[in-house]
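Engineer: fold the following for me, if possible:
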Amino acid sequence: MVRINLLSQPEQKKKGFAPRPSLPSLGTRPNVPLPLVGGVVFLLLLSGAVFVYFSQNRRMSELDERIDAALQDSTRYSRAITRIRDIESSQSAIAARIQAIQSVDQGRFRWAHIMEELSDSLPEYTWLTSVVQKDDLAMDAAAPGTAPAPPQDQAAPEVAPGSAGAQGTQIEITGVTFSNLTLTRFMTSLENSPFLEHVSLVGSNRSVVDGVDVTTFALTAAYTQPPTS
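Structural biologist: I've put the predicted structure just below:
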């Protein structure tokens, strides 16, 4: 059964009927206070600013930590580099000392090697009368059969490492034998020595010693240091 309320609003209030809420029409704007809108916008902006502030602070903290770590690494690496340079300097000094010791050691046994090689190479019926060091046979005018020194305006020939000039010891050997064959054998044996090279005959003469025919000779040779294995 359909009932229609024909009472007016004052009569409805008297009868106890509650008024129904009316919906706003589509053409009307909602009545929102402007201070409320401004407050909401301000809160949003404030929240964004706070978020950006804390984000930047966290980022700055991370960058500061990285910078501190990089500074610590730089200090540690700087100390390591300083130690490495000190070690390299010490190694260079030690290498120079070792080289000086080796040079002195090689020169200390030079004449021992020379005399040993002469003794081992000397054949029978051959005697040595003198063994003299000649540092520069080319400049010794008294040495027969040697080449003259180059002129002053002409450059001296280069000396290869391991040659007589590089070693700095040349010797002149004089002696007596009975035949040229024995002298040749003596020179060949000297050439086969690892400590002597450039063995050459300066001269040989026949003479009489105590009524015996002998051959006097003079040789030159250069001392060389064999390479260490």
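
Engineer: from now on I want contacts and neighbour counts done on CA atoms only, so please keep to that.
Structural biologist: Will do.

Engineer: can you tell me how far V214 is from W111?
Structural biologist: Plainly put, V214 is 28 Å away from W111 if you go by Cα to Cα, to the nearest Å.

Engineer: nearest residue to L196 in space, please, no chain neighbours.
Structural biologist: Y223 (4.8 Å; Cα to Cα, 6 or more residues apart in numbering).

Engineer: which ones are touching the one you found?
Structural biologist: Residues in contact with Y223, defined by Cα atoms under 8 Å, 6 or more residues apart in numbering, are R110, I114, A164, Q167, G168, T169, Q170, I171, F195, L196, E197.

Engineer: if we use 7 Å, what do you get?
Structural biologist: If you count contacts by Cα atoms under 7 Å, 6 or more residues apart in numbering, Y223 has them with A164, Q167, T169, Q170, F195, L196, E197.

Engineer: put the buried members of these into a PyMOL selection.
Structural biologist: Applying 16 or more other Cα atoms under 10 Å to those leaves a buried subset, and the PyMOL line that selects it is:
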select buried, resi 164+167+169+170+195+196+197
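
Engineer: against Q133, how distant is the residue nearest to L196?
Structural biologist: 10 Å.

Engineer: overlap of the contact sets of the two?
Structural biologist: By Cα under 7 Å, 6+ apart, the residues touching both Y223 and Q133 are T169, Q170.

Engineer: circling back to that earlier point, and V214 and W111? which has more neighbours close in?
Structural biologist: Between V214 and W111, counting by other Cα atoms under 10 Å, V214 is the more crowded of the two (18 against 13).

Engineer: go ahead and confirm that one touches S204.
Structural biologist: No - in this structure, V214 sits apart from S204 without contact. The criterion is Cα atoms under 7 Å, and the distance is 10.2 Å.

Engineer: re earlier: out of the contacts of Y223, which is nearest to E62?
Structural biologist: Q167 (67.9 Å; Cα to Cα).

Engineer: for the protein, which strand is longest?
Structural biologist: Across the chain, the strand with the greatest residue count (assigned by DSSP state E) is strand 196-209.

Engineer: one more, for comparison:
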Amino acid sequence: MITINLRPGQKRKRAGSPLDGLNERLKAAGARIKDPMLIAAVVAWILVGSWIAWSWTSNARELHALEPRLSQAQVEHKRFASFISQKRHQELIRDSLLAQIGVIRTVDGDRYIWPHVLDEVARALPAYTWLVELTPDGALMAADSADTTTKALSFKVTGRTVDIQAYTRFLRQLEASPWIQNVTPVSAQTVVEHERPVTAFTIKATFRKADSAYIRTVPLSQSVR
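Structural biologist: Sure, this is the predicted structure:
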């Protein structure tokens, strides 16, 4: 398209920039706004908006950075939850076994008392001394300890000896036993048996469960051989 200037004496005005009109409108608005409080409010709103935008951007950046740690924490939580579940299951099994062992000890706790008593009395018996009677002296009593399955048994030993020193040695060896306590001589007198004088004695004592250091266990297959 061809444009002909019919007025050559006049120059064509340049097209104005759209920003020039915006600047003029801002200047005109600034000239009309004379209230400083309004200006302060506008500036405050601008600052608040800028702070909100900066906070949102910063929080979004931090959230994006924390997402891998969150995923790792979720994996660790699942792993520890599984571990805790297995631990509780094992604790239930342990408690069940302990309860069964407690029942067995309650029912079977006094089964091997007399074998221990006979073994310790026979071990303490010196030469030239023999037993006439070994009997319980009262019922089983609960021992004075935290272990309620342990019971104390009072028993009485009646015997003969041809040597009074053997009698005193028998008392000392009974007292040294970890399974026997409260060894008390009841009587000791000279009697005639088979036309010879001997010392007849009676001793009272109490069975107690020895410390674990004195208890020796062996496999069942070895004990029956």
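
Engineer: which strand or helix spans the residue nearest to the spatial centre of the second structure?
Structural biologist: When Cα atoms, centre = their mean is applied to the second structure, the residue found nearest the centroid is E91 (9.8 Å). Taking DSSP states H and E as the definition, E91 of the second structure sits inside helix 36-108.

Engineer: so what's the gap between that helix and the chain middle?
Structural biologist: Mean C-alpha position of helix 36-108 of the second structure versus that of the full chain (Cα atoms, centre = their mean, to the nearest Å) differs by 24 Å.

Engineer: by how many degrees do the next helix or strand after it and strand 180-193 diverge?
Structural biologist: Under the assignment DSSP H and E, the closest C-terminal helix or strand after helix 36-108 of the second structure is helix 113-124. If you take axes from the mean of the first three to the mean of the last three Cα atoms, to 10 degrees, helix 113-124 of the second structure sits at 60 degrees to strand 180-193.

Engineer: may I see the buried residues of the next helix or strand after helix 113-124 of the second structure?
Structural biologist: Remark: after helix 113-124 of the second structure, the chain's next helix or strand is strand 129-136, criterion DSSP H and E. Of the residues in strand 129-136 of the second structure, those buried by neighbour count under the rule 16+ other Cα under 10 Å are T129, L131, L134.

Engineer: same check, this time on stretch 169-185 of the first structure
Structural biologist: When burial is assessed from 16+ other Cα under 10 Å, stretch 169-185 of the first structure yields the following buried residues: T169, Q170, I171, E172, I173, T174, G175, V176, T177, F178, T182, L183.

Engineer: so what touches that stretch?
Structural biologist: Residues lying outside stretch 169-185 of the first structure but in contact with it, judged by Cα under 7 Å, 6+ apart, are 123, 125-135, 164, 214-223.

Engineer: what sits closest to L131 of the second structure if chain neighbours are left out?
Structural biologist: Closest to L131 of the second structure by Cα to Cα, 6+ apart is G159, at 4.0 Å.

Engineer: surely that neighbour is within a strand?
Structural biologist: Yes - counting by DSSP: H, G, I helix; E, B strand; the rest coil, G159 of the second structure is found in a strand.

Engineer: would you convert the buried residues of strand 129-136 of the second structure into a markdown table that also reports distance to S71 of the second structure?
Structural biologist: As requested, those are arranged in a markdown table below (distance: Cα to Cα, whole Å):
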| residue | distance to S71 of the second structure |
| --- | --- |
| T129 | 82 |
| L131 | 80 |
| L134 | 75 |
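
Engineer: R105 of the second structure: which of these is nearest?
Structural biologist: Within these, distances to R105 of the second structure taken as Cα to Cα reach their minimum at L134, with 25.6 Å.

Engineer: what does the residue nearest to the centre of the second structure correspond to in the first structure?
Structural biologist: E91 of the second structure is assigned E88 in the first structure as its aligned equivalent, the criterion being TM-score structural alignment.

Engineer: repeat that for S187 of the second structure.
Structural biologist: In the first structure, S187 of the second structure lands on G203 (TM-score structural alignment).

Engineer: can you tell me how far its match is from N180 of the first structure?
Structural biologist: According to Cα to Cα, G203 of the first structure stands 11 Å off from N180 of the first structure.

Engineer: what is the neighbour count of the counterpart of K134 of the first structure in the second structure?
Structural biologist: Using TM-score structural alignment as the criterion, the counterpart of K134 of the first structure in the second structure is D137. If you count neighbours by other Cα under 10 Å, D137 of the second structure ends up with 14.

Engineer: with S55 of the second structure instead?
Structural biologist: Residues lying near S55 of the second structure (other Cα under 10 Å) number 12.

Engineer: assign a three-state SS to the residue nearest to the match of K134 of the first structure when sequence neighbours are not counted, would you?
Structural biologist: Counting by Cα to Cα, 6+ apart, F155 is the residue found nearest to D137 of the second structure once chain neighbours are left out, at 4.5 Å. In the three-state summary, F155 of the second structure is assigned as strand, counting by three-state DSSP.

Engineer: how about F155 of the second structure, what's its match in the first structure?
Structural biologist: Residue mapping for F155 of the second structure onto the first structure gives I171, with TM-score structural alignment as the criterion.

Engineer: for its match, give its distance to V104 of the first structure.
Structural biologist: The gap separating I171 of the first structure from V104 of the first structure is 20 Å, by Cα to Cα.

Engineer: rewinding a little: among the buried residues of strand 129-136 of the second structure, which one lies nearest to A28 of the second structure?
Structural biologist: Proximity of those to A28 of the second structure (Cα to Cα) peaks at L134, which lies at 125.9 Å.

Engineer: can you report how many residues lie near the corresponding residue of the second structure for M115 of the first structure?
Structural biologist: In the second structure, the residue paired with M115 of the first structure according to TM-score structural alignment is L118. Applying other Cα under 10 Å, we find 12 residues neighbouring L118 of the second structure.

Engineer: just to revisit the earlier point, list the contacts for the match of S187 of the second structure?
Structural biologist: G203 of the first structure sits next to F217, A218 when contact means Cα under 7 Å, 6+ apart.
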